[in-house]
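1. with the sequence up front, the predicted model follows.
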Amino acid sequence: MGRLLYPEDHPLAQQLKCGVLCRIFPLQDDARAFLFLAFDQPLLAPAVLRSVAQIIAEKLHDAMTELISRERTAVELKNIINQYRILFDRAPVLMNCFDKHNRCTLWNGECERVFGWTLEEVNREADPLALFYPDPEVRQRVRASINTSPSLEMHEWYPQRRDGAVLATLWSNIILSDGEIMNIGVDITERKRAENLLAFQATTDALTRCYNRLAILDHLQTSLDNCQAEDSETHFALVMIDLDHFKKINDQWGHAAGDDALVYFCQCIREQCEGQPRLGRLGGEEFLLLLPVSDPGEAIAFTDRLRAQFFAAPFTMADASLTLSFSAGVLVVCQPHDERAVLLTLVDNALYDAKRTGRGKTIVASLTQ
């Protein structure tokens, strides 16, 4: 059954004499469309009108199909853009862009979380990069990396966050299709902290906080390698030190007191050192000190000052005090020498002679022995 297009009393209803109704093919499951051609006078060739209407209907169908397709594409594109925007903002990596005028144009959520500034706050600064890199020279290198010489290789930078803490970060740069450079970074502060802790633990004696045996011997080898360099003026003294009567401290007051005595012993050595000494624990109560001096007399003077300090400030325990004593062997290296084992044997023999002849003294070894 049909439906009236207009009520009978409508002006157009009085004017219409004939018409052709043509269905436009379904555009989608829930949409229907029709084409109606109305005329104000009767026509003698309705079949021709139906053919014309069908042709017009087909054209309209094609046009509307294309329009719907475009709308669908626009919706899909909008959804994709929204997805990428969410990805950009929520990605657990640092992403930002700075233009040629040093203004920040992109600043994702991870940047705001890690550094503590919003995009608006960053761009309030005359030079936004100064917030992160107060040092002008460092800032210039960073600016070059994001403006003139971007690289896909990861580079380590140490920016400052809002609270003043310095971060360790890795950055690479990607040139986008419009020529803008996107900076992609990762905050590795915690990882670096863990690496530094592991490195510290691998090279440090847990009790005394001086170098362990392996680390101090590596430093000795490095010093010897430096002596081999042409025109090298490297010179240093090996001072091997052994705390006298340490077993008695453990036996009389316990191992905890013995540990405290070793800690105090190392603390006094550091206080007497000048320049850049390197102190390592070889084992037990025996230590090796690399002292930057060129004359055996300077090394002997160092051990004399150390003994005077122990005499002036005895090691104190809960109910007693003890003046620590030590024996030492000294060997000065002023010329190229690549036999680390030979040097250690010579200075160890000098230490043994000091202990054998009464302790509490320093014996100087010679490379000519």
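-> Cool, the structure landed.
2. could you use CA atoms for every contact and neighbour count after this?
-> OK.
3. what is the neighbour count of L60?
-> Counted with other C-alpha atoms under 10 Å, the neighbours of L60 add up to 17.
4. got another one to weigh against that:
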Amino acid sequence: MPDSGGPHDNQPFSHLKRVLADSPLLVNGFDRQGRCILWNHECERLFGWCLEELLAHPDPLALFYPDPEQRQAVKDTFNEQAGSCFREWQPLTRQGRPLPSLWANIALPNGELVCIGHDLSEQKRAETQLQLAARVFECSYDGIMITDARNHILRVNPAVSQITGYAVEELQGHSPALLSSGRHDAGFYEAMWHSLKTRDHWRGEIWNRRKNGEVYPQLLAISALRDRQGQASHYVAVFSDISQLKADTAELEHIAQYDALTGIPNRRLLADRLIHAMARAKRQGSPLAVCYLDLDGFKQINDEHGHPAGDQLLIEISRRLKAILRQNDTLARLGGDEFVLLFAELQQERDLDPILTRVLDAVAGPVTINDRQVQVSASIGVTLYPHDNVGADLLLQHADQAMYQAKQGGKNRYQLYDLRQHARQLSRHHQLQALDQALRNREFVLYYQPKVDLLNGRVIGMEALIRWQHPERGLQVPAAFLYQLTGTRLEWKLAQWELNSVLQQIDDWQQQGLELAISLNVGADQLLLPDFVEQLAATLRRYPRVPPARLELEFQEIAAIRHLEQVTRVLERCHRLGVQIILDDFGTGYSSLSSLRQLPLDMLKIDKSFIGDMLTNDEDLSLVNCVLYLARTFHHPVLAEGVESPELGAELLRLGCHFAQGYGIAAPMPAEQVPDWIRGWHEQALWTDLQSRFNPPDPGLVAD
């Protein structure tokens, strides 16, 4: 027990200390010199000092009241006659925190003093909370209303008067029904009271009436307060006027759903109306026309007269189109000069013709802007639902596609969507998906066809030819699938795969001691890509052991003729990388002599269509002679494609062409078969037999 012994103890005081030691009150004592003689457990708990520390301190009051004036004021109360009256003090705890408390001093006969205190901390906090609650009640922008159990208004805050227009005195004692708007039926209020009785709260939107008669929306929350017996004693309602919020929301909804320039529905509202129109068309069994309209010549007006003039034109066109609409039709602007019209409840498809004619006439009429007349026309694409039985997004896509056909067909017209064309497009889409999947599944392979020198049997290189190892249809040649890739991203992805595969194959063969060049076919679309040369250079850098000259790019003659200057610049840059350039199918594109002089060529390939019949067709033989003559003129080596027989090889040697390729030499083969074929080709020495079938030509005639 924290008490003290010593000369100041006497039996009655010692007994009192033992009684007060465990008291829930704060109890301490001081002698005439101000030294602590009593310090109970509650003091120790709240203040943090133990009795021994206080006994050792010459002036313990200085710990609780470090301010000398305050400490003296406390000491002065020790000597007052009415010392037993309670006074409020705030002594400091060991942590330096003021402890609000009430103290009464009791003087003992021996001159010592007992101080009895009561901690006011909780009371002070409660008072603060009450003051805060009262302040919140008075200052809240939300209306707060308190009623009794019989629903009579007891108290309201100032915000209630500001919102409703009623003074506090006009509301007190009345029922909140005074504010009722009359818009809600009995069922609404029955549901409210049922929620209050069963869940003690209700929250929702409600329409009430101000004193001036104005009806306005409230967001209202009501809570039921219950007494200890569980009976409802009061109801507290908190509400806010949401008139402005409603107005702002309506304005935002209008902005979100209507075009700011023309005031007609935008894409978002169109989507909603289209879905409803489709449901109504299916329900009623009547066609719905979805029309995609694009203005012809609008950009020119914008450029010549400025954007404000363009905006005025769009506003006038929208006004004219709205005048054509019937009750259930819709006009929407998607943006720019693009509009969508929905014509519903058509009895039959031909009912649409006069409507669209009026639309075209309305758009094509002159418009006066800034005292000047301007004129545009419209291209309209149309699809009919449910004949075109797809979803809303696809309906718009189909109408858009038909609109582009209308533009291509001459503009100022409308075009119905062709479902058969869509079927073809869908089929192509599925085929492209299959090809993309084939690339990811590594189903494409490269076959290699040898190119040889018939004079000495040397294998001068290989041409890489792509194949598709289809899991169900087997090995597919390029003609079965490559045409589907033209102009697509997949075409470039596949070309990149081919290039990497060819360079890797050159590297692999080099490791086996085979120094073979490989030619790779590139299309016009690839050559005309802005970064074709950069991509090629980057790929070559990934294979540092491969000499660039081992890579040969073959391009068709027609690509050079159509884009001669651009192709020439690209090929020159490729040439500077060290890559060899071969003109494929020479003779089919009617190249001019100037194009032959401009292009940086390392070899020409005579198209196989001339080679195949030259033994029996004098015209083909003459063409081959002419090509060889041109090649000699421009000092370009020539390789003949389509050499299918030894006789063709012998005739080509007679004409002076000794580079050849074709099934008569070897069919395209997988890479792993190439080394064995080369060994067999050299062992059989077939070129010796060819030389014995003709008289060697004049060395000056050989196109090497």
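-> That came in fine, so what should we check first? As the structure is a prediction and not an experimental result, all values here were calculated from the model.
5. TM value for the aligned chains?
-> Aligned and superposed, the two chains score 0.62 in TM-score terms (TM-score structural alignment, normalised by the length of structure 1); 301 aligned residues with a C-alpha RMSD of 4.5 Å.
6. what's the helix or strand for N173 of structure 1?
-> strand 169-175 (DSSP states H and E).
7. mean per-residue distance, that strand to structure 2?
-> Taking mean C-alpha distance after the TM-score superposition for structure 1, the mean distance separating strand 169-175 of structure 1 from the aligned residues in structure 2 is 1.9 Å.
8. just checking, what packs against that strand?
-> strand 155-157, strand 181-187 (3 or more C-alpha pairs under 8 Å, 6 or more residues apart in numbering; DSSP states H and E).
9. which of those is buried the deepest?
-> Each of those was scored by mean neighbour count; the highest is strand 181-187, a mean of 21, by mean count of other C-alpha atoms under 10 Å.
10. report the distance from that one to the chain centre.
-> Chain-centre distance of strand 181-187 of structure 1: 12 Å, with C-alpha atoms, centre = their mean, to the nearest Å.
11. show me what contacts the spatially most central residue of structure 2?
-> Geometric centre of structure 2, nearest residue: R268, 17.9 Å, by C-alpha atoms, centre = their mean. Counting by C-alpha atoms under 8 Å, 6 or more residues apart in numbering, R268 of structure 2 makes contact with A256, Q257.
12. tell me the SS of it?
-> helix (DSSP: H, G, I helix; E, B strand; the rest coil).
13. if we can go back for a sec, which one of the helices and strands packed on strand 169-175 of structure 1 lies closest to R50 of structure 1?
-> strand 181-187 (60.6 Å; C-alpha to C-alpha).
14. how big is the offset of that closest one relative to structure 2?
-> Looks like 2.6 Å for strand 181-187 of structure 1 (mean C-alpha distance after the TM-score superposition for structure 1).
15. quick check: buried residues in the following helix or strand past that strand?
-> Remark: after strand 181-187 of structure 1, the chain's next helix or strand is helix 189-203, criterion DSSP H and E. Within helix 189-203 of structure 1, the residues scored as buried using 16 or more other C-alpha atoms under 10 Å are T203.
16. any idea which of the helices and strands packed on strand 169-175 of structure 1 gets closest to F311 of structure 1?
-> Across these, F311 of structure 1 has its closest neighbour in strand 155-157 (49.3 Å, C-alpha to C-alpha).
17. ok, average deviation of that closest one from structure 2?
-> Comparison of strand 155-157 of structure 1 with structure 2 after fitting gives an average deviation of 2.5 Å (mean C-alpha distance after the TM-score superposition for structure 1).
18. follow-up on the earlier one: and the helices and strands packed on strand 169-175 of structure 1 as TSV, adding distance to C273 of structure 1?
-> Output for these, formatted as TSV (distance: least, C-alpha to C-alpha, whole Å):
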stretch	distance to C273 of structure 1
strand 155-157	34
strand 181-187	38
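19. so which of those comes closest to L324 of structure 1?
-> Among these, strand 155-157 comes nearest to L324 of structure 1, with 47.4 Å by C-alpha to C-alpha.
20. structure 2: matching residues for the closest one?
-> Matched against structure 2 by TM-score structural alignment, strand 155-157 of structure 1 falls on residues 204-206.
21. correct me, but Y264 of structure 1 touches F315?
-> Yes: at 7.2 Å, Y264 of structure 1 counts as touching F315 under the criterion of C-alpha atoms under 8 Å.
22. burial of the residue in structure 1 that Y404 of structure 2 lines up against, as a residue count?
-> Residue pairing (TM-score structural alignment): Y404 of structure 2 is matched to Y352 of structure 1. Residues lying near Y352 of structure 1 (other C-alpha under 10 Å) number 18.
23. and the one 5 residues further on, by the same measure?
-> Using other C-alpha under 10 Å as the criterion, T357 of structure 1 is surrounded by 10 other residues.
24. and it, how close does it get to E156 of structure 1?
-> 56 Å (C-alpha to C-alpha, to the nearest Å).
25. which one in structure 2 is aligned with A318 of structure 1?
-> Aligned by TM-score structural alignment, A318 of structure 1 pairs with N370 of structure 2.
26. which residue comes closest to its match once chain neighbours are left out?
-> Leaving aside its chain neighbours, N370 of structure 2 sits nearest to A309 (7.9 Å; criterion: C-alpha to C-alpha, 6 or more residues apart in numbering).
27. repeat that for E349 of structure 2.
-> P287 (7.0 Å).
28. what of L27 of structure 1?
-> T65 (6.4 Å).
29. P92 of structure 1 too?
-> With C-alpha to C-alpha, 6+ apart as the criterion, P92 of structure 1 has its nearest non-adjacent residue at 6.1 Å, and that residue is E110.
30. report how many residues lie close to the counterpart of that neighbour in structure 2.
-> By TM-score structural alignment, E110 of structure 1 lines up with A159 in structure 2. Counted with other C-alpha under 10 Å, residues neighbouring A159 of structure 2 total 20.
31. and A159 of structure 2, which of the three is it?
-> Under three-state DSSP, the three-state class of A159 of structure 2 is helix.
32. can you pull the contacts of it?
-> By C-alpha under 8 Å, 6+ apart, the contact set of A159 of structure 2 is E138, C139, S140, Y141, D142, G143, I144.
33. hmm, 6 Å instead?
-> By C-alpha atoms under 6 Å, 6 or more residues apart in numbering, A159 of structure 2 lies in contact with Y141, D142, G143.
34. in strands only, show me the residues you listed.
-> Using DSSP state E to define strands, the subset of those located there is G143.
35. so can I have CSV of the contacts of A159 of structure 2 showing neighbour count and distance to Q556 of structure 2?
-> Shown next, in CSV, are those (neighbours: other C-alpha atoms under 10 Å; distance: C-alpha to C-alpha, whole Å):
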residue, neighbour count, distance to Q556 of structure 2
Y141, 17, 81
D142, 22, 81
G143, 23, 84
